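Peer 1: sequence first, predicted coordinates after that:
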Amino acid sequence: MGRLIVFKVGSSTLMGPNGELDLGFVRSMCEQIAELKRRGDRVVLVSSGAAAVGRSLLGFNERPSDIPTLQACAAAGQTTLIERYAEVLAQDGVRCAQVLLTRGDVVDRTGYLNARNTFERLLELGVVPIVNENDTVSVREFSFGDNDMLGAIVASLIDADSYVILSDIDGLYTTNPDTNPDARLIERVERIDADIIAMAGGAGSTYGTGGMATKIRAARAMIAAGIPMTICRGRAEHALVSAADGRGRRTVFECPGQGSHEQARKLWIGLAGLSRGSVSIDAGAVRALESEGASLLPVGITAVDGTFAEGDTVSVLGPGGQLVGRGITRYSSEDLWRVHGLRLDVIARFLPERADCPVIHRDELLVF
């Protein structure tokens, strides 16, 4: 069986300079998908663009600012977008299927498994799933926020061999190449550290919601999942096939521990789970989590933010506010306020039921 590759294409790459869907680019992309399928590869396409296409159809010159109008644009544009994909792919004898997701569909374990089963069956049938967020009904709480992360969640859900983001830039640069002629393309990244995060900026176009920062967040998730991720320029010649084959100008986020993927449950918690709050930890706790694979204990916690219950997903932040991991807490925020910073033997004196209870057990913690 060939490789399983997830491609994500953004609105800024799909849309032409006239504000319309670039059918020539869509045709080129679909021809490359067909080429990969003839080789025996399986392909999933995560496609933005519905709202941007809908803007054009409904006569909006600028991106609407209110949610109902944005959702109306997404509803109008999604039909046109999937029709174009279906028409062009059919010319090469390739069938496709539309898959619309919200975070609410995958944050529940049953929904997560149902979505995975649907993807697996479509791929068995030789169909190309075309995925987008269901923007017509998605609300902020259950929104993925950007399709870079949606693609990462899909890649981890189906245990893809690689994840490729087709962008409007060659990859991650040391500085902004539009303003600094000395900017250098970083070809390989093995670890997302403060220096890498500092190189990422904000959203980069009038069509898309993501920028390099969202791609770095997706890359961090993919490294944790053991799935290599590539960022490349989507409009470069033969971009999809070149990226799949490891050629062309690009940034590759490699996985030093590739082959030892995190447990599926950890990935579900870390990527799809909706964070209800956060805990901040000291440098010693960060070292214990990252280097020793330890559970998170109350003694290492310096602050608690938000209101959450036992069993909720919470984010774990380092001393500088950086995201260290995400996991399921065994304490409520109220209880954690009482015991944070204390050793377990001290806690046992007034909460004996918590004598051996970590805040987050290592089996329920995804460390990025």
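Peer 2: Great, that's in hand.
Peer 1: hey, let's count contacts and neighbours off CA atoms from now on
Peer 2: Will do.
Peer 1: does the nearest residue to residue 115 once chain neighbours are set aside lie in a helix or a strand, and which?
Peer 2: Excluding the flanking residues, the one nearest residue 115 by CA to CA, 6 or more residues apart in numbering is residue 106, at 7.2 Å. Assigned by DSSP states H and E, residue 106 belongs to helix 103-107.
Peer 1: and the comparison structure, right after this:
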Amino acid sequence: MSTADNEENFAQPSEEPGASSAASGFVYSGPSEIAEPFQPVGGYGTRPVHRPGPVVPATTIEFPDPDIDEDHPAFGHASRYREDIASARRIVVKIGSSSLTDDDGRVDPDRIDTIADALEARMARGTDVIVVSSGAVACGMGPLELSQKPTDLATKQAAASVGQVLLAQEWARSFARYGRTIGQVLLTASDAGVRDRARNAQRTVDRLRQLKAVPIVNENDTVATSDMRFGDNDRLAALVSHLAFADALFLLSDVDGLFDRNPAEPGAQFVPEVKSGKDLRGVVAGDGGRLGTGGMAAKVSAARLASRAGVPVLLTSMDNIGAALNEAQVGTCFWPREDRLSAWKFWVLYAAESHGRLHLDKGAVDAVIEGRKSLLSVGITRVEGDFSQGDVVDIVSEEGRLVGRGEVSYDSTMLDGIIGKSTNDLPDIAQRPVVHADYLSTYSNRAELPR
């Protein structure tokens, strides 16, 4: 078939090689002969490979209808913080694995389209949106023909390397329906734990927003090790909401909100508002499902973590994403703590990488927690780890209970020689506090300690 035979379908090439054709809008510099339609290779269709959905331009921008009746206990709630969530100018939206995949563990284009529709409707209000997307490992299971969630690290990382590509491809395709670009941001716990790297991630997310792109954040499961992980993307979303100075956090999964027990059990009561830890007394939360790593316990922990940073949280089902992003009258609302931590103290407690441990006697524990005093050498009974001046270290009680964290003023070698000694008995060079009160942050109660 010659080029002349194809004039109805292709513009003639320009006299100058590579010149653009005004009629076609692209450059044609192919061979003079067009190959006949090819036949697929023998292995085509024998494996469950991902087939991207079509890019069909959207014609309207509106919130999807909620998949919940108005008389459902999770629907129709109001509070001042729900109003703040509904009007928040910068939000983080975490999507669970089960909300992104089908029953076979493959990326579900229809579900991603529903999510993108709701996010675009919220952005049309002038809201900046940051997405924390789970599902890399789950989305890699189908194409790799894995019937169960991997348990060994190498297979998890292999599945994540496949799934991350497919997820990014589908997010890009779905937002392309609105003429919008996405940017992928892969983080490890080490990235959040080192201050300079955390700032770099923060700048990347901020710049993507300024350029009107949607940041899609996920844990970098392909390189994260079992010792240096966020644990689940609910916790990652809470930390991202802090790093991005978000005004609200949405935790979306496969449950309508928080119940005091499994909602399938008779007599389960819905919990609409969590104002403090008192509202969680008697609540029994379970672990993750077939594809996810979190579960309700992880979501409650992440919600309380975000509230400690002063960020209100709405917890509900992805099926209710339209109602959640629109008026926020569905699901469970976690109120932010009034005594929110400063950005530095929050980072030290919940994100920073610890380089050692200082064991304290009871008097020193009382001084740093109740008295908010600087930590002195006389109250330290033992030093663990090899650290340098300026590193962050854990502060623990005699029983090994984690009390807080702080920036240490001595390296481990020098500190080991002065512990248990009164300041007056030390040389001038060693009379400064081991951890100054300004660089020491404590946990207010055991419920908020890292898991």
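Peer 2: Nice, I can see it. These numbers come from a predicted model, not from an experiment.
Peer 1: related to what we said a few turns ago, okay, the residue nearest to residue 115 of structure 1 and residue 288 of structure 1: tell me how far apart.
Peer 2: Distance, residue 106 of structure 1 to residue 288 of structure 1, by CA to CA, to the nearest Å: 30 Å.
Peer 1: and for residue 243 of structure 2, the neighbour number?
Peer 2: When neighbours are defined as other CA atoms under 10 Å, residue 243 of structure 2 has 21 of them.
Peer 1: now do the contacts for it.
Peer 2: For residue 243 of structure 2, the contacting residues are 198, 202, by CA atoms under 8 Å, 6 or more residues apart in numbering.
Peer 1: counterpart of it over in structure 1?
Peer 2: Using TM-score structural alignment, the partner of residue 243 of structure 2 in structure 1 is residue 157.
Peer 1: so how far is stretch 44-55 of structure 1 from its chain's centroid?
Peer 2: Put simply, stretch 44-55 of structure 1 sits 16 Å off its chain's centre (CA atoms, centre = their mean, to the nearest Å).
Peer 1: returning to that earlier point: counterpart of the residue nearest to residue 115 of structure 1 over in structure 2?
Peer 2: Alignment note (TM-score structural alignment): residue 106 of structure 1 maps to residue 192 of structure 2.
Peer 1: longest helix of structure 2?
Peer 2: For structure 2, the longest helix by residue count, based on DSSP state H, is helix 153-176.
Peer 1: what number of residues lie near the aligned partner of residue 62 of structure 1 in structure 2?
Peer 2: Residue 62 of structure 1 maps onto residue 148 of structure 2 when the alignment is built from TM-score structural alignment. By other CA under 10 Å, 12 other residues sit near residue 148 of structure 2.
Peer 1: surely residue 148 of structure 2 is within a strand?
Peer 2: No - using DSSP: H, G, I helix; E, B strand; the rest coil, the assignment for residue 148 of structure 2 is coil, not a strand.
Peer 1: just tell me what residue 232 of structure 1 corresponds to in structure 2.
Peer 2: So, by TM-score structural alignment, residue 232 of structure 1 is matched to residue 316.
Peer 1: what is the burial count for its match?
Peer 2: For residue 316 of structure 2, the count of nearby residues is 25 (other CA under 10 Å).
Peer 1: and it, which of the three is it?
Peer 2: Following three-state DSSP, the label given to residue 316 of structure 2 is strand.
Peer 1: residue 183 of structure 2 contacts residue 218, correct?
Peer 2: No - taking CA atoms under 8 Å as the definition, residue 183 of structure 2 is not a contact partner of residue 218, at 11.1 Å.
Peer 1: quick one: the helices in structure 1, in order.
Peer 2: All helices of structure 1, identified by DSSP H, fall at 11-14, 23-39, 50-58, 67-90, 103-107, 109-124, 147-157, 194-199, 212-225, 239-244, 264-267, 283-292, 333-339, 344-350.
Peer 1: among those, which is nearest residue 2 of structure 1?
Peer 2: With CA to CA as the criterion, residue 2 of structure 1 lies closest to helix 23-39 of the helices of structure 1, at 7.5 Å.
Peer 1: who are the packing partners of that closest one?
Peer 2: Counting contacts by 3 or more CA pairs under 8 Å, 6 or more residues apart in numbering; DSSP states H and E, the secondary-structure elements packed against helix 23-39 of structure 1 are strand 42-47, helix 67-90, helix 239-244.
Peer 1: if we use 7 Å, what do you get?
Peer 2: Contacts defined by 3 or more CA pairs under 7 Å, 6 or more residues apart in numbering; DSSP states H and E place helix 23-39 of structure 1 against helix 67-90, helix 239-244.
Peer 1: residues making contact with the last one?
Peer 2: By CA atoms under 7 Å, 6 or more residues apart in numbering, the list of residues contacting helix 239-244 of structure 1 from outside reads 32, 36, 233, 248.
Peer 1: nice, that's everything, thank you.
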